[in-house]
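*Asks:* Provided below for reference: sequence and predicted model.
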Amino acid sequence: MISYMSKWLRRALDVVIVALIVAAIPFAMRAYHPIEQNNKAVAALEAKRYDEAIALLSEAIQAKPDNEVIRRNLVAAYNSKAVALEKEGREREAVASYEKALSLDPKNQTILRNLVATLNNLAVERSSARDFVHSQQLFEEASKWLKQIEDETVQRNVLKNYAGLLTVWGAELMKRNQPDGAIQAFEQALRLAPENAAANIYLGDLAYEANDFERAGRYYREALKLDRENAEYLRSRIKMLENEARIEPKLKTYPDPQNEFRIQAVPYTSGIPVPTIREMLREARRVIGQKLGIYPGRAVNVKIYEPEDFFKISMLPEWAVGIYDGKMRLKLDDIQGAPTQVRDLLFHEYTHAVLAMNIKQKVPAWFHEGLAQLMEPQFAESMREQVQMREALMKKKLTFETLQASFKDIDSKRDAEDAYLMSKYFLSYLNRRYGAEKLREWIQHLANEEAFPDAFQKVYGEPLKDVQHEWIQAQLR
């Protein structure tokens, strides 16, 4: 019962704050008549009285519309005022001042760069606040001016930021069960910045969910060229979809009118029938949603395989019962047990799915596995389990540090049991000591991308490591 989580979303918007060119336009003074207003304006500019300077120069340019000195000084005045407004945090007013300067000198590279920099930085700020629509409007506004900028570095940085925004927005649309909109956002991100690995990965994931294995493979292979950090994950993903493509013809699809669960299963005659499985999953969606406050953003893929095919695709050790890796994968023989056991299994794996769909940061495996057990309808504590767990703790076989990564690399069934028990009883302890509402609040903070230990301390009022240490010491007494 293992889950994999996204590793790249937090890096998708690798923002670049584009610097302003401050005071880059010199003022010019001439002593001929009737340029008195110009000269007074220059003095006002040097004293940073920008509105006074603009008023004097605007009057002067009306009298001398062809005078380049006055025009250049008025452009400089608008630029200087805009830079000052930017420093005061009045970016929208700064944009208006830059635009007035460009109406006088449309090709001025300093003004163009400063205007685009301001719009870029505003867009980044709005994106960080998750105001995606406003952020996109600002990036679109910046893009209108971008083609006129000769500085290719500025162009690349703004386009990279815009692509990052679209990637994060696409992920948000996935959470809202709007895959078509997400695909459009990711594809636009790649048009702006083809080197965007995250957009390729998400497009691969969406194609994979739709069982379009060929298209998924193309996106994953492209991402592999760009993202060496996640190379192992991408290679395993490519191998998995190649195996799945060969097994897919064996599965029958069961449509869901409510589009909540996309179930495929190898045909079978004994065990819990697919309609009953779907109803159990609907119950899990309702009950766990009420307990944790989170729901899937889109339909959950559920696949039921012959055991041999399950292990071929999942590449899990023989003790494994199920996995959520973007799809909930189950073995046929595990849905042929008692209804109560099947219900526990479905609630467990559904918990992995809903967590992965809502929490986009990497969280420890013990958290995933402990919470999944806590959500099982027949959850119970037993003396036998606690004795087994304490023995493992006394032998120092178990620590929270060793249970950070996925349990899939644990070969021994006994060691796997110990890992699950430690996860289960620590989460149960938190729930019992602090209350279920705290756990729900912690999950909400994680879904809002707050760091795992920071979110814990904010909710529980104590450092996570201190609480873990206190709990372990209590088990060893």
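*Replies:* That came through fine.
*Asks:* drop to CA atoms for contacts and neighbour counts, all remaining ones
*Replies:* Noted.
*Asks:* helices or strands up against the longest helix anywhere in the chain?
*Replies:* When the chain is parsed with DSSP state H, its longest helix is helix 152-175. Secondary structure elements in contact with helix 152-175, counted by 3 or more CA pairs under 8 Å, 6 or more residues apart in numbering; DSSP states H and E, are helix 9-12, helix 109-128, helix 132-146, helix 179-192, helix 197-209.
*Asks:* and residue 400, what is it in contact with?
*Replies:* Going by CA atoms under 8 Å, 6 or more residues apart in numbering, residue 400 touches 366, 468.
*Asks:* redo that, cut-off 10 Å
*Replies:* 364, 365, 366, 367, 419, 422, 423, 465, 468, 469, 472 (CA atoms under 10 Å, 6 or more residues apart in numbering).
*Asks:* that older thread, between the helices and strands packed on helix 152-175, which one is nearest to residue 401?
*Replies:* Closest approach to residue 401 among the helices and strands packed on helix 152-175 (CA to CA): helix 9-12, 22.5 Å.
*Asks:* Show me what counts as buried in that closest one.
*Replies:* Neighbour counts over helix 9-12 (16 or more other CA atoms under 10 Å) mark 9, 12 as buried.
*Asks:* got a list of contacts for it?
*Replies:* So helix 9-12 is contacted by 160-161, 163-168, 171, 196-199, 201-202, 360-362, 449 (CA under 10 Å, 6+ apart).
*Asks:* What of stretch 465-477?
*Replies:* With CA under 10 Å, 6+ apart, stretch 465-477 has contacts from 386-387, 389-391, 393-394, 398-400, 422, 425-426, 429-430, 453, 457, 460, 464.
*Asks:* if we can go back for a sec, looking at the contacts of residue 400, which is nearest residue 288?
*Replies:* For the contacts of residue 400, the nearest to residue 288 is residue 367 (15.7 Å; CA to CA).
*Asks:* Can you name the residues that contact the residue nearest to the closest one when sequence neighbours are not counted?
*Replies:* Of all residues not flanking residue 367 in the chain, residue 423 sits nearest, at 6.6 Å (CA to CA, 6 or more residues apart in numbering). For residue 423, the contact set (CA under 10 Å, 6+ apart) comprises 365-374, 389, 400, 403, 417.
*Asks:* Against that first model, consider the following:
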Amino acid sequence: MSDPRALLVALLLCAGTALAADPLTYGTKAQQLITKGDFVQALEELKAATSRFPYDEELRRQLAFTYTELAKRDLQAGRFAPAAENFRQAHELLPGSRELGLMRGIALYLNKDYAAARDELLQAGEGSEPLVYLGKISYDTGDLPGALDLWRRAKELDPANKVLAGLIEKAERELPVESRMDRGYSSMFDLSVDAELPPGLSAEVLDALESAYNAAGADLGLFPTTRIPVLLYTKKDYSSVTAGPDWSGGLYDGKIRLPVGGITKLTPQLRAIIFHEFTHVLVAELTRGNVPTWLNEGLAEIEGRKEYVPRVPELRGNHLIPVAKLSGGFTGMAGAEAGLAYQQSYLMTRFMVDRYGWYAVQQVLKYLGQGNSMESAVAKALSDYSLDLNAVVREWRESLPGAGTGDAAQ
């Protein structure tokens, strides 16, 4: 007679094998992990399950959901390439979902992979949102008439969309000016120049842009791979297109825009502005736009002042603009206040670079790009120093002539 204990063990092993082979068991375990927010482990469970049960629709649906949740997290953290890949995986599991194709297209657009983004968005249907992003691709790559056509079609489908109305209004303001511009190119820049400007200026500007690409790129640790549009305007056209303040010497809004009317050759001042505005390109890409204005402008001033040092207002420790105010935009400031804002931003940022080094500043920008607040980004980047933003600002204030007491970070 066989050993009953051996028989019991064999039965238990068989039951365990049957249990492990049950799709419902995999699905239940994965759902528990999803409920806890552990999408990475849930993904591994579901990938193993679908490899064993490739035709189980519920497992495929759960796996697609998990890929989608991971993709959303990547998007929020500014990890656009991984987000696009996770949306692709989800879309392969649910090929009938136009929304997943649309989200992948958006992620590819944000990653500036314009060709792949366009292909994906064209398959996402004729809805308003695919048309908006197709228009953004056309706009970013210099096809302003094409962008307007796509946005107007989107507006017909979504007439109440105020953001879309703003895009159309902006493009309609730019088109009459840009349609008469001449074109120039270098290795990384697409230059559009008002036909009224001296023809020899284009080559000098392109040379300065390439120098800025190398110099600022080395400081910030980034060399963009996507071509960058640059537009040179007469001062009148610059004012009408940008609606910026009178004191504005340049603008970056996804394109570098420079008012250069009245000059016949590249001046040190214009070269400095080119370095300044190109730095904004790098900061925008590194931080995904999550950056306080004082740090953004401070870094741009550091690069620009390597080429030309302007006359600046004296700044003393007992006459400072609160850092909280400097974190917002400067465009609403009058000329004198704006001059102080730029100078204070420069001095604060210069202090950080000199005291902690470019690598630490690069780390601050990296953490901002991951969605951290400025306070958190500084604390993480300067953890070896055990410093937070308030402490950094306090040290900077103490280094100024006539330094007072208090906390400028408030």
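*Replies:* Yep, that arrived. What you see is a predicted model; the values in this text were computed from it and never measured.
*Asks:* just to revisit the earlier point, okay if I get the contacts of residue 400 of structure 1 as a markdown table plus secondary structure?
*Replies:* As requested, the contacts of residue 400 of structure 1 are exported to a markdown table (DSSP: H, G, I helix; E, B strand; the rest coil):
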| residue | secondary structure |
| --- | --- |
| 364 | coil |
| 365 | helix |
| 366 | helix |
| 367 | helix |
| 419 | helix |
| 422 | helix |
| 423 | helix |
| 465 | helix |
| 468 | helix |
| 469 | helix |
| 472 | helix |
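*Asks:* Burial check on whichever residue in structure 1 pairs up with residue 359 of structure 2, number of neighbours?
*Replies:* Aligned by TM-score structural alignment, residue 359 of structure 2 pairs with residue 437 of structure 1. Using other CA atoms under 10 Å, the number of residues around residue 437 of structure 1 comes to 14.
*Asks:* same deal with residue 335 of structure 2?
*Replies:* 15.
*Asks:* I'd say it and residue 313 touch.
*Replies:* No - when contacts are counted by CA atoms under 10 Å, residue 335 of structure 2 is not listed as touching residue 313 (11.5 Å).
*Asks:* between these two, what contacts are shared?
*Replies:* Joint contacts of residue 335 of structure 2 and residue 313 (CA under 10 Å, 6+ apart) are residue 341.
*Asks:* which non-adjacent residue is nearest the equivalent of residue 404 of structure 1 over in structure 2?
*Replies:* Under the alignment by TM-score structural alignment, residue 404 of structure 1 pairs with residue 327 in structure 2. Excluding the flanking residues, the one nearest residue 327 of structure 2 by CA to CA, 6+ apart is residue 292, at 4.4 Å.
*Asks:* Alignment lookup: that neighbour to structure 1.
*Replies:* Per TM-score structural alignment, residue 292 of structure 2 is aligned with residue 364.
*Asks:* quick one, strands of structure 1?
*Replies:* 2-3, 252-254, 261-265, 300-305, 322-324, 328-331 (DSSP state E).
*Asks:* closest one to residue 102 of structure 1 among the ones you listed?
*Replies:* Nearest of the strands of structure 1 to residue 102 of structure 1, taken as CA to CA: strand 300-305 at 51.6 Å.
*Asks:* List of residues touching stretch 203-215 of structure 2?
*Replies:* For stretch 203-215 of structure 2, contacts defined as CA under 10 Å, 6+ apart pick out 184-191, 202, 217-218, 221-224, 228, 230, 232, 265-267, 270-272, 274-279, 281-282, 303-304, 306-307.
*Asks:* Quick check: PyMOL command selecting the buried ones in the residues you listed.
*Replies:* Selection of buried members from the contacts of stretch 203-215 of structure 2 for PyMOL, criterion 16+ other CA under 10 Å:
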select buried, resi 188+189+190+191+202+217+222+228+230+232+265+266+270+271+272+274+275+276+277+278+279+281+282+303+304+307
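*Asks:* For the residue nearest to residue 327 of structure 2, which residues are in contact?
*Replies:* When contacts are counted by CA under 10 Å, 6+ apart, residue 292 of structure 2 touches 298, 323, 324, 325, 326, 327, 328, 329, 368, 373, 374.
*Asks:* and the first one, how many neighbours?
*Replies:* I take that to be residue 298 of structure 2. 24.
*Asks:* How about the third one?
*Replies:* As a burial measure, residue 324 of structure 2 scores 13 neighbours (other CA under 10 Å).
*Asks:* do the same with the last one
*Replies:* Taking other CA under 10 Å as the criterion, the count of residues near residue 374 of structure 2 is 20.
*Asks:* Excluding chain neighbours, give the residue nearest to it in space.
*Replies:* residue 368 (6.6 Å).
*Asks:* Name all residues that make contact with that neighbour.
*Replies:* So residue 368 of structure 2 contacts 77-78, 283, 286-292, 362, 374-378 (CA under 10 Å, 6+ apart).
*Asks:* if you set the cut-off to 7 Å instead, what comes out?
*Replies:* Contact analysis of residue 368 of structure 2 by CA atoms under 7 Å, 6 or more residues apart in numbering lists 287, 290, 291, 374, 377.
*Asks:* Could you measure from the third one over to residue 72 of structure 2?
*Replies:* Read it as residue 291 of structure 2. 21 Å (CA to CA, to the nearest Å).
*Asks:* what does the fourth one give?
*Replies:* As judged by CA to CA, residue 374 of structure 2 and residue 72 of structure 2 stand 22 Å apart.
*Asks:* Likewise for residue 122 of structure 2?
*Replies:* Residue 122 of structure 2 is 21 Å from residue 72 of structure 2, by CA to CA.
*Asks:* These two: which has the busier surroundings?
*Replies:* residue 72 (21 against 15).
*Asks:* Now that one: closest residue in space, sequence neighbours ignored.
*Replies:* residue 83 (6.8 Å).
*Asks:* just checking, that neighbour touches residue 69?
*Replies:* No - Residue 83 of structure 2 is beyond contact range of residue 69, at 9.5 Å (criterion: CA atoms under 7 Å).
*Asks:* tell me which residues in stretch 234-248 of structure 1 are buried?
*Replies:* Within stretch 234-248 of structure 1, the residues that count as buried by 16+ other CA under 10 Å are 234, 237, 238, 240, 241, 243, 244, 247, 248.
*Asks:* Next up, the contacts around the first one.
*Replies:* With contacts taken as CA under 7 Å, 6+ apart, residue 234 of structure 1 has the following neighbours: 220, 224.
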